[in-house]
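Novice: One predicted model, sequence on top.
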Amino acid sequence: MGSPAAQNSSRYFVPDPSVWPFVLTIGLVATIVGVSGYLENNHIGPLPIWLGVALSIFIIFRWFQGIARESEGGRYSAQVDRTYRWGMSWFIFSEVMFFAAFFGALFYARGMVMPWLSGEGAKLSTHLTLWPNFEGVWPSNGPANVGGEFKTIPAFDVPLLNTLILISSGVTITMAHHALKEGKRGLCILWMWATVALGCSFLYFQAEEYMHAYHELNLTLGSGIYGSTFFMLTGFHGMHVTLGTIMLTVITLRLMKGHFKPDSHFGFEGVAWYWHFVDVVWIGLFIVVYWL
């Protein structure tokens, strides 16, 4: 039969059926519909957005709570731990592909469409009929001056500050991880709160940057291909930073309650993986979107 420990390590925990995925889907759909309607000026007000966001956050926290109880209750075997690692790895890979699509759209517009519209290498001179005066200069608000004139955000201003903030947060969460593995829980909690504070600081400065872009630079989602790719890339990254900051907060609170052990803490590691991914994406954004 084997020892109880050996039997537990070979068991695979299967959770009970849950309604949380379906309720979370409802909250996310309400949020997306509300935001899309707001952007298209075809909405009934901000109520769907606030309800969707509130419902999503509530479900996420309840879901986290259930997973924490399962983990601390000793219901996860070594096989479950390996499954979580594979699952998190594939999730981050899907996120890499998600951002790759938007980076690809930016490269396509900047490196291929702009030269075509200006007549470079074109086999058919349709640009002479459609936009004869178009100049393929980046950043562009598109043919026919879509959205009016705008200014870009200098790379070595708030974007550089946010880059330093995120790089610093990568260092602090790594220090927290080392402290946890060494059994220094108090020091780990201190480093984690520092990481949360840096994540919140990043979001604050990005919100300030957006308000400055809209109100003073006339840089909006309607500012041609540059405006749309700029806000799609930086906006989705901001959403990932928001989710990552929420997860960091949950992990820190769990640490304060005595959760996680030096040799068993994948919940912590999974969030750290995600946060490092967010850091790397931002470095790419800083170079491609702001600097070049």
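Specialist: Arrived safely, thanks for sending. Numbers count the residues shown, from 1 in each chain.
Novice: Going by C-alpha atoms from here, please, whenever you check contacts or count neighbours.
Specialist: Fine.
Novice: count of residues packed around Gly199?
Specialist: 23 (other Cα atoms under 10 Å).
Novice: Which elements pack onto the helix or strand in which it is found?
Specialist: In the assignment (DSSP states H and E), Gly199 maps to helix 185-216. Judged by 3 or more Cα pairs under 8 Å, 6 or more residues apart in numbering; DSSP states H and E, the packing partners of helix 185-216 are helix 158-181, helix 224-256.
Novice: another one to put next to it:
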Amino acid sequence: MSTENEEKYEKYYVPEQSPWPIVGAIGLFLLAFGGANFIQNSTGKYAPAATDGFSFQVMFSEWGWFVFALGLAIMIYMMWSWWKDTIQESMGGLYSAQMDRSFRQGMLWFISSEVMFFVAFFGALFYTRVLVMPWLAGEGNNAMTHALLYPDFMSHWPMTMLPTDKFEGAREAMGAAGLPAINTAILLTSSWTLTIAHHALKDGNRSALLNYTAITALLGIIFLGLQVWEYIHAYNALGLTLGSGIYGSTFFMLTGFHGLHVTIGTIYLIVLTVRIASGHFTAENHFAYEAGAWYWHFVDVVWLFLFIFVYVL
């Protein structure tokens, strides 16, 4: 190819065949399968009864945690290896402007899918609070349904008194003050420190870049520690558990999945901190850092909606 054509057409990098997608698929399957079994049987309410003969369900219920741990180990190994390959390709100068655009589009689609993920959960909360509970309380044309099913039921959120004896409701709702408010301040602060770090990267100030990225990662760790503390308080002091009706299930579904995303984002920030200390990223080539910043800001915005609709309202 002539020099003129080389200048006209940018290079296009085609990665080698990778084993990591199939490894990740296996890890995700084991993670979901083992985790679902472990959660179902850890409550004690749905654990299969022991029998005199062989029972695959009884046997597997004792191994759900092992399958979950195996899937988690495979996922960690997959992410570590895949990230290492991608970093080596980037640092080797193999990527072009076209690859940079592809990475950005992929990250935007990924965050869009995450938005839909949380929209579904917020939709479940909205459906329960705005439609189902008034319907069970007899609003509209449902007086007969109310009288036949739950004549003593009143529409009130958070629902701590359950219209059935099968589950025990929470003794008290989780308020917005205290740990939830502190965690909100922590995440807002972390967005500010990450923005400072991002601008420092563009300005070539590597000292500020390293310090503020490390501070953001530390704030993520503190958030997760306080959320664990909040969960312990919810279980022991408030009786708020996964088994305490629709309020408990939606509370832990939303805050738990958000906590999982904060965990992923914190790991990402720690990796970015290590890469910065190793001399990676320049003002011109730093998409991996921008992707982490996009993801972290997305997690922060989700928490603001969560704080308002789960804790405040």
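Specialist: Cool, the structure landed. Because the structure is a prediction, the values reported are computed rather than measured.
Novice: Any idea what the TM-score comes out to?
Specialist: Put the two chains on top of each other and the TM-score (TM-score structural alignment, normalised by the length of the first structure) is 0.95; 291 aligned residues with a Cα RMSD of 1.6 Å.
Novice: residues of the helix holding Gly199 of the first structure that come out buried?
Specialist: 185, 188-189, 191-196, 198-200, 202-203, 206, 210, 213 (16 or more other Cα atoms under 10 Å).
Novice: Equivalent analysis for stretch 97-114 of the first structure, please.
Specialist: Neighbour-count burial for stretch 97-114 of the first structure, counted by 16+ other Cα under 10 Å, picks out 99, 102-103, 106, 109-110, 114.
Novice: Now do the same for Gly239 of the second structure: its match in the first structure.
Specialist: The equivalent of Gly239 of the second structure in the first structure is Asn218 (alignment by TM-score structural alignment).
Novice: Skip the chain neighbours and tell me the closest residue to its match.
Specialist: Phe150 (5.0 Å; Cα to Cα, 6 or more residues apart in numbering).
Novice: Help me confirm that the one you found is found in a strand?
Specialist: No: going by DSSP: H, G, I helix; E, B strand; the rest coil, the assignment for Phe150 of the first structure is coil, not a strand.
Novice: check contacts around the aligned residue in the second structure for it.
Specialist: Using TM-score structural alignment as the criterion, Phe150 of the first structure maps onto Arg171 of the second structure. Going by Cα atoms under 8 Å, 6 or more residues apart in numbering, Arg171 of the second structure touches 160, 238-240.
Novice: Try it again at 10 Å.
Specialist: Counting by Cα atoms under 10 Å, 6 or more residues apart in numbering, Arg171 of the second structure touches 159-161, 234, 237-240, 244.
Novice: Which contacts among those does the first structure share?
Specialist: Contacts conserved in the first structure for those, using both residues aligned by TM-score structural alignment, their matches' Cα atoms under 10 Å: 159-160, 234, 237-240, 244.
Novice: Give me the distance from the helix holding Gly199 of the first structure to the chain's centre.
Specialist: Relative to the mean C-alpha coordinate of its chain, helix 185-216 of the first structure is positioned 13 Å out (Cα atoms, centre = their mean, to the nearest Å).
Novice: with the second structure superposed, average distance for that helix?
Specialist: Once fitted to the second structure, helix 185-216 of the first structure is off its aligned match by 0.8 Å on average (mean Cα distance after the TM-score superposition for the first structure).
Novice: that older thread, and the helices and strands packed on helix 185-216 of the first structure: which comes nearest Leu39 of the first structure?
Specialist: helix 224-256 (11.9 Å; Cα to Cα).
Novice: Mean per-residue distance, the closest one versus the second structure.
Specialist: Relative to the second structure, helix 224-256 of the first structure is 0.7 Å off (mean Cα distance after the TM-score superposition for the first structure).
Novice: and that helix with helix 158-181, angle?
Specialist: 20 degrees (axes from the mean of the first three to the mean of the last three Cα atoms, to 10 degrees).
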